[in-house]
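Trainee: got a structure for you, letters missing:
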């Protein structure tokens, strides 16, 4: 991976939704970009928190007891073990997700999307 990552250029390389791409690594964490639209599955990460930073669009993160709405430039951290479902109701959302390297995006390797590096 290069020293400088141009996020716009990286986002332009793919069109798939809910298919994270690794654009950098920080210590033992993957810095992933992802385009999302519609609903993801309810899931949790039993061993790690889940970090979301919205760059474009509006993302709802549904929790069992409330919904958190993120606008561009806002972050939210879902604590480990908390069941949640990201939802992009109003069109495509572009965001950064930071997770420990190898963390499956559904919390379960059997149902996770394969994550590739750009």
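Mentor: Looks like it came in fine. Predicted model, so just to flag it, every value in this text is computed and none were measured.

Trainee: Every contact and neighbour count from this point should use C-alpha atoms.
Mentor: Fine.

Trainee: all helices in the protein, in order from the N-terminus.
Mentor: Taking DSSP state H as the test, the helices found in the chain are 7-11.

Trainee: who's in contact with the most centrally placed residue in the chain?
Mentor: The residue lying closest to the centre of the chain (CA atoms, centre = their mean) is residue 97, at 3.8 Å. Counting by CA atoms under 8 Å, 6 or more residues apart in numbering, residue 97 touches 31, 32, 33, 34, 50, 51, 52, 53.

Trainee: and stretch 73-92, which residues are buried?
Mentor: 75, 78, 79, 83, 84, 85, 86, 87, 88, 92 (16 or more other CA atoms under 10 Å).

Trainee: about what we covered before: from the contacts of residue 97, list the buried ones, please.
Mentor: 31, 32, 33, 34, 50, 52, 53.

Trainee: Thought residue 98 was touching the fourth one, still the case?
Mentor: No. Taking CA atoms under 8 Å as the contact criterion, residue 34 and residue 98 are not neighbours in contact, 10.8 Å apart.

Trainee: structure B:
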């Protein structure tokens, strides 16, 4: 068995990011990506018609606005936005998140804004290496 002794943590990886709302792929399995992001403010109302989206809060607090209310996610919380559900993630203060998404998931669904990031951008190597 091969044991890696110095893997960077998800917390450290998220903290090292320099742009808000610019997720970075840190791992992949089967047809999914694991991403980390540093977020603050509001992203954009959007949906993913064919994919669920998993949010896990590494640090801080995230509110996911939904058309029929909102979900408040404190540090350590996990929430699945079902496919087809319009949502808008909002962080009043800086928040670090982990996302698990199908490889086909577009960052802001069919909505394109100045915050939308391409898959190529999300796959860029991380500063100082990756997980």
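Mentor: Nice, I can see it. Given the structure is predicted, the values throughout are model-derived calculations rather than measurements.

Trainee: For the two chains, what TM-score is obtained?
Mentor: Once superposed, chain against chain, the TM-score is 0.88 (TM-score structural alignment, normalised by the length of the first structure); 115 aligned residues with a CA RMSD of 1.7 Å.

Trainee: how about the buried residues of stretch 73-92 of the first structure in a markdown table, adding distance to residue 27 of the first structure?
Mentor: Shown next, in a markdown table, are the buried residues of stretch 73-92 of the first structure (distance: CA to CA, whole Å):
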| residue | distance to residue 27 of the first structure |
| --- | --- |
| 75 | 20 |
| 78 | 20 |
| 79 | 20 |
| 83 | 26 |
| 84 | 26 |
| 85 | 27 |
| 86 | 26 |
| 87 | 29 |
| 88 | 30 |
| 92 | 30 |
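
Trainee: out of the buried ones among the contacts of residue 97 of the first structure, which are inside strands?
Mentor: 31, 32, 33, 34, 50, 52, 53 (DSSP state E).

Trainee: Can you tell me what the third one aligns to in the second structure?
Mentor: Aligned against the second structure by TM-score structural alignment, residue 33 of the first structure finds its counterpart in residue 36.

Trainee: wait, doesn't its match sit right on residue 20?
Mentor: No. In this structure, residue 36 of the second structure is not within contact of residue 20 by CA under 8 Å, at 10.8 Å.

Trainee: what's the closest non-adjacent residue to the equivalent of residue 49 of the second structure over in the first structure?
Mentor: In the first structure, the residue matched to residue 49 of the second structure (TM-score structural alignment) is residue 46. Distances taken as CA to CA, 6 or more residues apart in numbering place residue 81 nearest to residue 46 of the first structure, at 4.2 Å, with adjacent residues excluded.

Trainee: Quick check: the one you found touching residue 50?
Mentor: No. Taking contacts as CA under 8 Å, residue 81 of the first structure lies outside contact range of residue 50: 9.5 Å.

Trainee: Need the overlap of contacts for those two.
Mentor: Taking CA under 8 Å, 6+ apart as the contact criterion, no residue touches both residue 81 of the first structure and residue 50.

Trainee: coming back round to it: tell me, how many residues neighbour the match of residue 49 of the second structure?
Mentor: Other residues near residue 46 of the first structure come to 13 when the count uses other CA atoms under 10 Å.

Trainee: Same check on residue 100 of the first structure?
Mentor: Counted with other CA under 10 Å, residue 100 of the first structure comes out at 17.

Trainee: Brilliant, that's me finished.
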